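K.L.:
Build me a model from this:
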Amino acid sequence: MAKRLNNQSTVGDVLKKIIQVNKLQPGMDQIDVKDAWKNLMGNGVNSYTQNVVLKGSTLYVELTSSVLREELSHGKSKIVTMINEELRRDVVTAVVLR
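P.N.:
Purely as a prediction, here's the structure:
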């Protein structure tokens, strides 16, 4: 039987416990990183973004524009920093642009 939490726990604490017990954090990270990419990159980049996938701590981004891919490849470390700052924790360590 699952451990019962005391009645004075906040909803946020209960949700964090559920995520931890059921090992849902990688899925939550995947969703959070996709949202962070959309928010940070804006409409211009998002219109050329085909897919954003987080595997482990590596972010894979599929782009339809080779020119944009080349331009973004010069700022990979900045992209990693911006996404981690948006999420307020270190989730992404590398970016692969395809």
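
K.L.:
okay, CA-based contacts and neighbour counts for the rest of this
P.N.:
Fine.

K.L.:
Name the SS class of Lys23, please.
P.N.:
At Lys23 the chain is in coil, as set by DSSP: H, G, I helix; E, B strand; the rest coil.

K.L.:
Could you measure from it over to Glu70?
P.N.:
36 Å (C-alpha to C-alpha, to the nearest Å).

K.L.:
Next one: the residue most central in space within the chain from Gly12, what distance?
P.N.:
Central residue of the chain (C-alpha atoms, centre = their mean): Val33, 1.6 Å from the mean position. Distance, Val33 to Gly12, by C-alpha to C-alpha: 20 Å.

K.L.:
To compare with the earlier structure, here is another sequence to fold:
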Amino acid sequence: MAKRNNDNQPISDILKEFVDANNLQTGLDKVNVREAWAKMMGNGVNNYTTNIILERDVLYVQLSSSVLREELSYGKEKIIKMLNESLGKDAIYKLVLR
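P.N.:
This is a model prediction of the structure:
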């Protein structure tokens, strides 16, 4: 049975320890990047977004509109910067629009 700590700790510290101990950060990043994309891009782009996958440091976004894909390709660096700021760390280094 686990030993109980009598020290008072903030719940954020306890959750951070749990995430680190169980290697859950990559899974949380995948969920957080989907939420960040939806929040940053708005309904106009989200209506044409069919799939978002984060593998290592590459974000793959599948779009159903070729015109929108071309428009977004001009601002890839800005999109990467905005998403990383929203996540609070550099989780994305490359954006691939499909």
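
K.L.:
picking up where we left off before, so is the residue nearest to the centre of structure 1 in a helix, a strand, or just coil?
P.N.:
Of the three states, Val33 of structure 1 takes helix under three-state DSSP.

K.L.:
close enough to count as contact, it and Glu85?
P.N.:
No. With contact taken as C-alpha atoms under 8 Å, Val33 of structure 1 and Glu85 are classed as non-touching, separated by 11.1 Å.

K.L.:
So which elements touch the helix or strand where Thr26 of structure 2 lies?
P.N.:
Assigned by DSSP states H and E, Thr26 of structure 2 belongs to helix 25-46. Applying 3 or more C-alpha pairs under 8 Å, 6 or more residues apart in numbering; DSSP states H and E, one finds that helix 25-46 of structure 2 contacts strand 49-55, helix 76-87.

K.L.:
The shortest one vs structure 1, average offset?
P.N.:
Its match in structure 1 and strand 49-55 of structure 2 itself, once the structures are fitted together, sit a mean 0.4 Å apart by mean C-alpha distance after the TM-score superposition for structure 1.
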